[in-house]
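> Using only what follows, build the 3D model:
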Amino acid sequence: MQIRRIQIMKFLKGAGLTLAALLIVCFWYIAAAWISGKLPVGGRPQIHEAGQLPTYLCEAPFHTDIALPLYDPMFAWTGELKDELPTWMPPDTYVLFGWGDSVFFTSVLQPEDMTPGRVLSALAGFNQTAVRIVPVDGGSVEEYCEPIPVDTEGRAALIEHIRETFLRDNEGELHTLPTPVPGEILVKAKGRYSMFNTCNQWTAAALGKAGLPRSLFAPFAWNVTSPLQGLEEPSTEEVTLYN
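Okay, the predicted model is just below:
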């Protein structure tokens, strides 16, 4: 009986130390994210150029996407995604691009789907990553997303960042993953998801390449959006949206 009691006490002590260590890690993780959001790396001055279609940043509770026009005069997404998109899309179509863990994109569709196993496998980088591509109408993007002030150089950097993330075969072709979500396209991507390399970290890196302010450590969606607050929003008054 005495040996059994000692074993239980050792177990409880070990469990307590483990819990304390996890709480400390969580505290410093959130603290690092908060400090990074408050002290972003500064970008360069940019002015949205007349005649250029707006670029948007779309924010969900735990995820961010970059929204670019499907018929972008700077790059033909219809050519890049010709085998995945419908043969005809409305002229005001925008495309949302977001990087992340493929299991989350395909299996975590409701809060109750976020099981410990799926969370741990994603944080450990066990799963294939993907770029999620969602075509949406221009009116919805304008209503639910925020425009970001990027010039031609910045827009080109965003496009390059997205295209560099695609995982291509030896012939340069893209390959998709099956998804149960209608209208979504999942393209196999480079990189491994982890607690230090989240979907929002990918978006923040894209904004940094585009010359916009960014958090160096951006695990959360607000880490992406907070450095952009106060920037002058691009005016669309002089933009001829679609011919």
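> going forward, measure contacts between C-alpha atoms and count neighbours the same way
OK.
> Point me to the helix or strand that includes Phe75.
Secondary structure assignment for Phe75, by DSSP states H and E: no helix or strand.
> How much space separates it from Glu160?
Phe75 is 10 Å from Glu160, where distance means C-alpha to C-alpha, to the nearest Å.
> Trp202 now?
For Trp202, the distance to Glu160 - C-alpha to C-alpha - is 13 Å.
> Let's compare: structure for the following, please.
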Amino acid sequence: MRFAGKALAWLALALGLFVLAGWIGSSIPRNSGWTEPDDGIAIMVETNGVHTALVLPLVTPQKDWRRDFPASDIEASDAPYTHVSISWGQREVFLETETWADLRLSTVWHAMAGSDALLHVAHYIRPAPAADIRRLTLRAHEYARLVAAIEAQARIGRQRRMYPGYYAQDVFYETGGSYHLGNTCNQWTGDILAEAGVETGWWTPFAGGVMKWIPD
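Below is the predicted model of the structure:
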């Protein structure tokens, strides 16, 4: 009992230090001084409180996402989609954890230790801004850099395996990169925004560390 108590105390301490480090790391700005333009290309950043994603217009002069993420890859393929939600995350969490009740200890361990990642793509029709999906305007060249960053990490143009999504409007794709505690789904979102030149935190392992840089 004494050993178990010490082990739990050390675990709690480690978790607390990780949370503190994440808060500090996400508060240190990258691209300090960036300002949002009045006009440009409107994207969105969405969150469910744990995970973040980039919601991008389906077609712009810089990119037509229909070529890389065709609606034919999803069940509800005939709807008039206007946007795609793109995010990156741990394979087992994505494929085996449709709800938090499905989360297993082994999945958490694999996510912490390091494992393969997948890309999650959902198709939307005219998403509206809300507390959990916030609008962000980029200049044309900034959006082009954001597109290039996603293309570089998502194996765009290569053959890749697909997996069914949770609903009729989403799908998973094989992608590159290794998921671990230092490189989480939210770090991916933060890195993509930083590549575009947007002001964001240096290390954003948590959803809140990404969203606090996006005006509500």
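> quick revisit: look at Trp202 and Glu160 of structure 1 and report which has more neighbours.
More neighbours surround Trp202 than the other of Trp202 of structure 1 and Glu160, with 24 against 15 (other C-alpha atoms under 10 Å).
> I'd assumed Cys58 was in contact with Tyr144 of structure 1.
Yes: Tyr144 of structure 1 is within contact range of Cys58, at 7.0 Å (criterion: C-alpha atoms under 8 Å).
> With neighbour numbers in mind, choose between these two.
Cys58 (20 against 13).
> which residue in structure 2 lines up with the more buried one?
Using TM-score structural alignment, the partner of Cys58 of structure 1 in structure 2 is Glu46.
> A helix includes its match, no?
No: if the criterion is DSSP: H, G, I helix; E, B strand; the rest coil, then Glu46 of structure 2 is strand and not within a helix.
> Check whether it really touches Asp132, as I assumed.
Yes: assessed by C-alpha under 8 Å, Glu46 of structure 2 is found in contact with Asp132 at 5.5 Å.
> and the nearest residue to the match of Cys58 of structure 1 once chain neighbours are set aside, what does it touch?
What sits nearest to Glu46 of structure 2 in space, not counting adjacent residues and going by C-alpha to C-alpha, 6 or more residues apart in numbering, is Ile133, at 4.0 Å. Applying C-alpha atoms under 8 Å, 6 or more residues apart in numbering, we find Ile133 of structure 2 in contact with 44-47.
> Which position in structure 1 pairs with Ile133 of structure 2?
Ile133 of structure 2 maps onto Cys145 in structure 1, by TM-score structural alignment.
> Met89 of structure 1 versus its match, what's the distance?
20 Å.
> again, but for His175 of structure 1
Taking C-alpha to C-alpha, one finds His175 of structure 1 at 21 Å from Met89 of structure 1.
> And Asp72 of structure 1, by the same measure?
13 Å.
> Can you check which helix is longest in structure 1?
Among the segments of structure 1 that qualify as a helix by DSSP state H, the longest is helix 2-38.
> As a check, name the ranges of all strands in structure 1.
When assigned using DSSP state E, the strands of structure 1 occupy the ranges 55-59, 64-69, 94-101, 129-136, 146-148, 176-177, 185-188.
> how close does the last one sit to structure 2?
Once the two structures are superposed, the average separation between strand 185-188 of structure 1 and the matching residues of structure 2 is 0.9 Å (mean C-alpha distance after the TM-score superposition for structure 1).
> That strand corresponds to what range in structure 2?
Aligned by TM-score structural alignment, strand 185-188 of structure 1 falls on residues 171-174 of structure 2.
> What is the equivalent residue in structure 1 for Ala117 of structure 2?
By TM-score structural alignment, Ala117 of structure 2 lines up with Thr129.
> Test my guess that its match contacts Asp101.
Yes: counting by C-alpha under 8 Å, Thr129 of structure 1 does reach Asp101; the two are 4.6 Å apart.
> any shared contact partners between those two?
With C-alpha under 8 Å, 6+ apart, Thr129 of structure 1 and Asp101 have common neighbours 192-193.
> how much space between Thr52 of structure 2 and Pro129 of structure 2?
Distance from Thr52 of structure 2 to Pro129 of structure 2, by C-alpha to C-alpha: 15 Å.
> Compare neighbour counts for those two and give me the winner.
Applying other C-alpha under 10 Å to Thr52 of structure 2 and Pro129 shows that Thr52 carries more neighbours, namely 28 against 14.
> check contacts around the more buried one.
45-46, 87, 185-186, 189, 207, 210.
> Give me the buried entries from those residues.
45-46, 87, 185-186, 189, 207, 210 (16 or more other C-alpha atoms under 10 Å).
> before we move on, back to that, give me the residues contacting the match of strand 185-188 of structure 1.
Residues contacting stretch 171-174 of structure 2 (C-alpha under 8 Å, 6+ apart): 73-74, 117-122, 154, 160-165.
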